[in-house]
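A.B. asks: One predicted model, sequence on top.
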Amino acid sequence: MAAFFINVGVDHFLNPDFYLSIMPPAFPLHSEAVYISGFFEVLGGVCVLIPRLRKIAGWGLVALLVAVYPANIYMAITPEAFPELSISLLYTRLPLQFIFFYWAYSVTQPDYNLAHKKI
């Protein structure tokens, strides 16, 4: 999970144009929001690797995923703005986010460490 969030967060800085394009027009401060969300994705990804910060990082990532969910909705309801992406992919992103919500939530649970030490 850490690698996923770190990679996606870094991508916000390397490819900001994509993230700017998925921002709903009604939302303010597009550039700032892209860089801030990228920063917090990297921070959350790093912090889930640190046992004493894992729980707060998990909750932070859940909050971040909730905050960026409108971008996924915007993509699904305006597929013409994303001709390079299939409509099925745009709709698949919506329920897929709930897997990410659960993934981030799972690290907030007390037994998270125990479950992963057995692997």
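C.D. replies: Ah, there it is. Residues are numbered from 1 along each chain as shown.
A.B. asks: CA only for contacts and neighbour counts going forward, please
C.D. replies: Noted.
A.B. asks: Tell me the buried residues in the longest helix seen in the chain?
C.D. replies: Counting by DSSP state H, the longest helix found in the chain is helix 54-77. Across helix 54-77, burial judged by 16 or more other Cα atoms under 10 Å covers 54-55, 57-62, 64-65, 68, 70-76.
A.B. asks: Alongside the first one, take a look at this:
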Amino acid sequence: MRRPFLAFGREGLSYSPSPRQYATMPLSPDRTAAIARLTLAPLYLLAGIVHLLRPDIFAPLMPPGIPQPHAVILLTGIAEIAGASALFVPRLRAFAGVMLALYALCVYPLNIQHAVRDLSTGTGLGLAYHYIPVSSRSP
């Protein structure tokens, strides 16, 4: 006889189904949200860190009409890091989700421009890089 899997949850230490059984259970809204947070937060955090440490990578992508492009790049990095961090603070979670969604909507045209430039010239990053940012957001 297999022993139940021991888990630590909101209610404290409890028994739950085995990891294999748990993996096949239907997703609850709480579990779906947790998976989304654990997937998106590290991506936004990494993007924010890269914006702060290597703004020179993003400078050529900035449209010519943007004033203070270097400052905008740094601010977007700060916004990504703040949003990723706030996803793990329950009181800020909903606000962070809305702000990150609005942020993604704002940078969507730049993602399209970046993809078109890279894919049409054969230089830069390929389809594997651009497919997710371009296909996963809808304006």
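C.D. replies: Nice, thanks for sending it over. As the structure is a computational prediction, the values presented were derived from the model and not from experiment.
A.B. asks: And the longest helix of structure 1 against structure 2, how far off on average?
C.D. replies: For helix 54-77 of structure 1, the mean deviation from structure 2 after alignment is 1.0 Å (mean Cα distance after the TM-score superposition for structure 1).
A.B. asks: could you point out which element follows that helix?
C.D. replies: helix 87-106 (DSSP states H and E).
A.B. asks: got the contact list for that next one?
C.D. replies: Helix 87-106 of structure 1 has contacts (Cα atoms under 8 Å, 6 or more residues apart in numbering) with 1, 58-59, 61-62, 65, 69, 72-73, 75-76, 79, 112.
A.B. asks: Report the distance from that helix to the chain centre.
C.D. replies: 9 Å (Cα atoms, centre = their mean, to the nearest Å).
A.B. asks: Buried residues, it. List them.
C.D. replies: 87, 90-91, 94, 97, 101, 104-106.
A.B. asks: mind putting the contacts of helix 87-106 of structure 1 in JSON lines, distance to Phe40 of structure 1 included?
C.D. replies: Shown next, in JSON lines, are those (distance: Cα to Cα, whole Å):
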{"residue": "Met1", "distance to Phe40 of structure 1": "14"}
{"residue": "Gly58", "distance to Phe40 of structure 1": "11"}
{"residue": "Trp59", "distance to Phe40 of structure 1": "12"}
{"residue": "Leu61", "distance to Phe40 of structure 1": "8"}
{"residue": "Val62", "distance to Phe40 of structure 1": "11"}
{"residue": "Leu65", "distance to Phe40 of structure 1": "11"}
{"residue": "Tyr69", "distance to Phe40 of structure 1": "15"}
{"residue": "Asn72", "distance to Phe40 of structure 1": "18"}
{"residue": "Ile73", "distance to Phe40 of structure 1": "21"}
{"residue": "Met75", "distance to Phe40 of structure 1": "22"}
{"residue": "Ala76", "distance to Phe40 of structure 1": "24"}
{"residue": "Pro79", "distance to Phe40 of structure 1": "27"}
{"residue": "Tyr112", "distance to Phe40 of structure 1": "22"}
